[in-house]
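Q: please find the sequence and the predicted model below.
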Amino acid sequence: MSSVTDRLAVVAERRFAGVRDELGHPAKHPRTAVVLGRLLGAAFLICFATGLYSHLLQDPLPGMVFPTRPVWLYQASQGVHVTVGVALLPLLFAKLWTVYPKLFEWPPVRSIPHAIERASIAVLVAVAVMEPLIGLINTYQWYPWEFSFRRTHFALAWVLVGALAVHVAVKLPDIVRYWRRGSDAPEPDEPSSPAPREEDPHA
């Protein structure tokens, strides 16, 4: 039984490696993922801050007072919220295009921490796609759902920020490694090319 399992594992590993090779592209580099991640992180935080401002203006906490001048402040904040929120979608799909070959890693789960990491990424991707998408639909004042948009949008924002914080914490070593331009070192699981062997002149 174990021999059959081992053979299946070898076949699966070869197939997954072939898929990764087919999907490989020079742009799908950790440095690219980090750059796109920085833009996405900044965009998500801008949307979260402007959305929180709008929510608290409509439902302020006890004792909370907001300035009412200048009169265009709310319009400007929500204009930024909508503009950055729409720009999130192409950025998000670019990031997913960069990293999706990693979905074909084998084995798919290597340990309990790795399983938790993958689960958190699944939550992050699902919420990150849904949040700007329903926000975009809201700009057309079209509601093909029965739930409250404002409450759901607000709740998903907190889930998104939490999942983003977990993702950054897990990927912090990679983020630090590839933060600066020129960080083209191979990943830890990639074989590095051996150094050329020096010939002995006395041989």
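A: Yep, it's here.
Q: every contact and neighbour count from this point should use C-alpha atoms.
A: OK.
Q: pull the contacting residues for A94.
A: For A94, the contact set (CA atoms under 8 Å, 6 or more residues apart in numbering) comprises L36.
Q: what residues sit buried inside the strand or helix carrying it?
A: According to DSSP states H and E, A94 maps onto helix 73-99. For helix 73-99, the neighbour count (16 or more other CA atoms under 10 Å) marks 74, 77-78, 80-82, 84-85, 88-89, 91-92, 94-95, 98 as buried.
Q: then stretch 125-134?
A: Neighbour-count burial for stretch 125-134 [16+ other CA under 10 Å]: V125, V127, A128, E131, P132, I134.
Q: what is the burial count for the nearest residue to V166 once chain neighbours are set aside?
A: Spatial nearest neighbour of V166, excluding adjacent residues (CA to CA, 6 or more residues apart in numbering): S120 at 7.3 Å. If you count neighbours by other CA atoms under 10 Å, S120 ends up with 18.
Q: for S120, give its distance to T5.
A: In this view, S120 and T5 are 29 Å apart by CA to CA, to the nearest Å.
Q: again, but for S54
A: Relative to T5, and taking CA to CA, S54 is found at 56 Å.
Q: neighbour count: these two, which is higher?
A: S54 (17 against 10).
Q: name the SS class of A27, please.
A: Assigned with DSSP: H, G, I helix; E, B strand; the rest coil, A27 falls in the coil class.
Q: residues contacting it?
A: So A27 contacts T98 (CA under 8 Å, 6+ apart).
Q: at 10 Å what do you get?
A: A33, W97, T98 (CA atoms under 10 Å, 6 or more residues apart in numbering).
Q: check F16 too.
A: So, once contact is read as CA under 10 Å, 6+ apart, F16 ends up touching V10, E22, P101, K102, L103, F104, E105, W106, P107, P108.
Q: secondary structure for these - can I get that in CSV?
A: CSV is the format used below for the contacts of F16 (three-state DSSP):
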residue, secondary structure
V10, helix
E22, helix
P101, helix
K102, helix
L103, helix
F104, helix
E105, coil
W106, coil
P107, coil
P108, coil
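Q: out of those, who's the most crowded?
A: P101 leads the contacts of F16 on contacts (other CA under 10 Å) with 19 neighbours.
Q: ok, that residue to V127 distance?
A: 20 Å.
Q: again with A12
A: 30 Å.
Q: in addition, the following structure is provided for comparison:
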Amino acid sequence: MRVPASRLPSAPGFWRSPLRGPRFTSLLGLVLLVGLTVLFATGLLSYAAYNPGLDPVNDKTPDRGILGFYLFAWPTDPHWLYRLTQGVHVTLGLTLVPVLLAKLWSVVPRLFTLPPARSLAHALERVSLLLLVGGALFTFGTGVLNIQLDYVFPGSFYPLHFYGAWVFFAAFVAHAVLKVPVALRNLRALREERDDDLISPRPDPPTVSRRGALWVVGGGSLLMFATNAGRSFDGPLRETAVLSPHGGPEPGHGPGGFQINKTARYAGIDPAETSEDAWRLVLTGRTGTVRLGRARLLGMEQHSAALPIACVEGWSTSDQWWRGVRLRDLAALVGFEDDPPDVFVESLQRRGAFRSGALRANQVADPRSLLALSVNGEALSADHGHPARIIVPAAPGVLNTKWVARMTFGDR
């Protein structure tokens, strides 16, 4: 049965909403212009913080080529740097979801307009729009799934999200170059041109005004912010993050009553391997190999540092008081007294990603970088990394390796 042309999505009268219009779309577009630029920049910073130059250990995105032009040695100051940049990245991304969905809804008719290309400029706009829509759905979709700890990707999250973000942002820039001048004209216009392809020639009766629709979108963004942002803050605000896996009240009380990502049980840690008698830390470096038990480590000079844990999923803890042996002192035991190098850290962890990680020389040399043996005045619990864990200022949480078994200095 043949469908009448008037009932096809390409027909001018198919889309009947009276809310669509160039000014509505332009306002949403300008909000996204600012928000997505910040989102992309903080996403690139997050990738740099993983020290992907220390490959193949930290780099989950091989063959990035020219896309890694901006990478740099991630600093250790300020100590809350990653907590800030990743908190902004994740919270802003979730806050923009209602705006993005509203913007995509507002331009749906243009995806079906015929002919497909009226000119070269129009063809470029259509291609950028398709890449923009597909890239937005993919990048935001993988990001939200990662935040919710739903690792259902057909591969590693890092290359998928990284390459997807570049495709999306390239299309976004091309689209912005073409449409920002038009958007500004639309917002300055006293009234909308009735022949614009976003305005239905036969609109349905309105049930809400365009201003009301914008309030709905803004309210949705505010709701996303209010129910997710708290996991990046301390105190009562954390309990407002009801839509986040690591939101809500702290998971316990006392010195170890702060957030964790993976428990010892989930990571496959065998308690027999972490007992005082069995566990040994193996250090390898310029002068050979040294094995240290926990008692020996406790007998070395102990240092303290107040540092947070900040995770790629956007959650973070407040500053906790960690105490243990400086990483640079451990490097000195294997021949690096004056020039601590990069270090490769291996864990007893059996399940999950990042069973090992690498830190740059500047991170090893920082006096606040510790092999922590206790936190907030008590020995580490099993879930916080007993018998020893790494804690480094400004580093992503996955590089603060728990259940440390071996450290290799100067050999990636």
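A: Yep, it's here. Since we're looking at a predicted model, the values are computed, not measured.
Q: care to give me the TM-score?
A: The TM-score (TM-score structural alignment, normalised by the length of the first structure) is 0.74; 178 aligned residues with a CA RMSD of 2.8 Å.
Q: tell me the one of the buried residues of stretch 125-134 of the first structure nearest L61 of the first structure?
A: The closest of these to L61 of the first structure turns out to be E131 (CA to CA; 23.9 Å).
Q: element containing the closest one?
A: helix 112-139.
Q: please apply the same query to V167 of the second structure.
A: Judged by DSSP H and E, V167 of the second structure forms part of helix 157-188.
Q: how far off helix 120-147 does that helix point, in degrees?
A: Going by axes from the mean of the first three to the mean of the last three CA atoms, to 10 degrees, helix 157-188 of the second structure is angled at 130 degrees with respect to helix 120-147.
Q: does anything pack onto helix 157-188 of the second structure? Which helices or strands?
A: Where contact means 3 or more CA pairs under 10 Å, 6 or more residues apart in numbering; DSSP states H and E, helix 157-188 of the second structure is packed against helix 22-49, helix 120-147.
Q: now the last one on the first structure. Mean distance?
A: This means helix 120-147 of the second structure. Superposing on the first structure places helix 120-147 of the second structure at an average distance of 1.3 Å from its equivalents, by mean CA distance after the TM-score superposition for the first structure.
Q: over to the first one?
A: Comparing helix 22-49 of the second structure with its match in the first structure after superposition yields a mean distance of 1.1 Å (mean CA distance after the TM-score superposition for the first structure).
Q: which helices and strands does that helix pack with?
A: Helix 22-49 of the second structure packs on helix 81-106, helix 157-188, helix 210-226, going by 3+ CA pairs under 10 Å, 6+ apart.
Q: what range in the first structure does the first one sit on?
A: Going back to what we said before, that points to helix 81-106 of the second structure. The counterpart of helix 81-106 of the second structure in the first structure, using TM-score structural alignment, spans residues 73-98.
Q: post-alignment, that stretch versus the second structure, mean distance?
A: Looks like 1.3 Å for stretch 73-98 of the first structure (mean CA distance after the TM-score superposition for the first structure).
Q: sec struct for the residue nearest to V345 of the second structure when sequence neighbours are not counted, please.
A: Spatially, and ignoring its direct neighbours in sequence, V345 of the second structure is nearest to M407 (4.6 Å; CA to CA, 6+ apart). Using three-state DSSP, the structure places M407 of the second structure in strand.
Q: same deal with W142 of the first structure?
A: coil.
Q: which one in the second structure is aligned with it?
A: Checking TM-score structural alignment: W142 of the first structure goes with D150.
Q: distance of the residue nearest to V166 of the first structure relative to Q78 of the first structure?
A: 29 Å.
Q: likewise for P188 of the first structure?
A: Counting by CA to CA, the gap from P188 of the first structure to Q78 of the first structure is 43 Å.
Q: and which of the buried residues of stretch 125-134 of the first structure is nearest to A169 of the first structure?
A: V125 (16.0 Å).
Q: tell me who's in contact with the closest one.
A: L92, L96, A119, L160, A163, L164.
Q: among those residues, which one sits closest to G41 of the first structure?
A: Among the contacts of V125 of the first structure, L164 lies closest to G41 of the first structure (CA to CA), at 8.0 Å.
Q: run a quick neighbour tally on that closest one.
A: So L164 of the first structure, with other CA under 10 Å, has 20 neighbours.
Q: what does it correspond to in the second structure?
A: Checking TM-score structural alignment: L164 of the first structure goes with F172.
Q: and the residue nearest to that match when sequence neighbours are not counted, how close does it get to L327 of the second structure?
A: Using CA to CA, 6+ apart and skipping the chain neighbours, the partner closest in space to F172 of the second structure is L132 (5.9 Å). Per CA to CA, L132 of the second structure is found 45 Å from L327 of the second structure.
Q: can you check S119 of the second structure too?
A: The gap separating S119 of the second structure from L327 of the second structure is 62 Å, by CA to CA.
Q: likewise for P52 of the second structure?
A: 20 Å.
Q: before we move on, what about F140 of the second structure?
A: 38 Å.
Q: next: A372 of the second structure.
A: 10 Å.
Q: which one of the two has more residues nearby?
A: Using other CA under 10 Å as the criterion, A372 of the second structure and L327 rank with A372 on top: 31 against 24.
Q: A helix includes the more buried one, no?
A: No: counting by three-state DSSP, A372 of the second structure is not part of a helix but strand.
Q: around the closest residue to it other than its chain neighbours, how many other residues sit close by?
A: Nearest residue to A372 of the second structure, sequence neighbours excluded (CA to CA, 6+ apart): G324, at 4.2 Å. Neighbourhood size, G324 of the second structure [other CA under 10 Å]: 25.
Q: and G324 of the second structure, what element?
A: Going by DSSP H and E, G324 of the second structure is part of strand 320-326.
Q: output the contacting helices and strands for whichever helix or strand comes after that strand.
A: With elements assigned by DSSP H and E, the helix or strand that comes after strand 320-326 of the second structure is helix 327-333. With contacts defined as 3+ CA pairs under 10 Å, 6+ apart, the packing partners of helix 327-333 of the second structure are strand 281-285, strand 288-292, helix 361-365, strand 370-375, strand 404-409.
Q: which one of these lies closest to Y158 of the second structure?
A: Short answer: helix 361-365, nearest of these by CA to CA, at 22.4 Å.
Q: re the thing from before, any idea which of the buried residues of helix 73-99 of the first structure is closest to C47 of the first structure?
A: Out of the buried residues of helix 73-99 of the first structure, the member with the shortest distance to C47 of the first structure (by CA to CA) is H81, at 5.1 Å.
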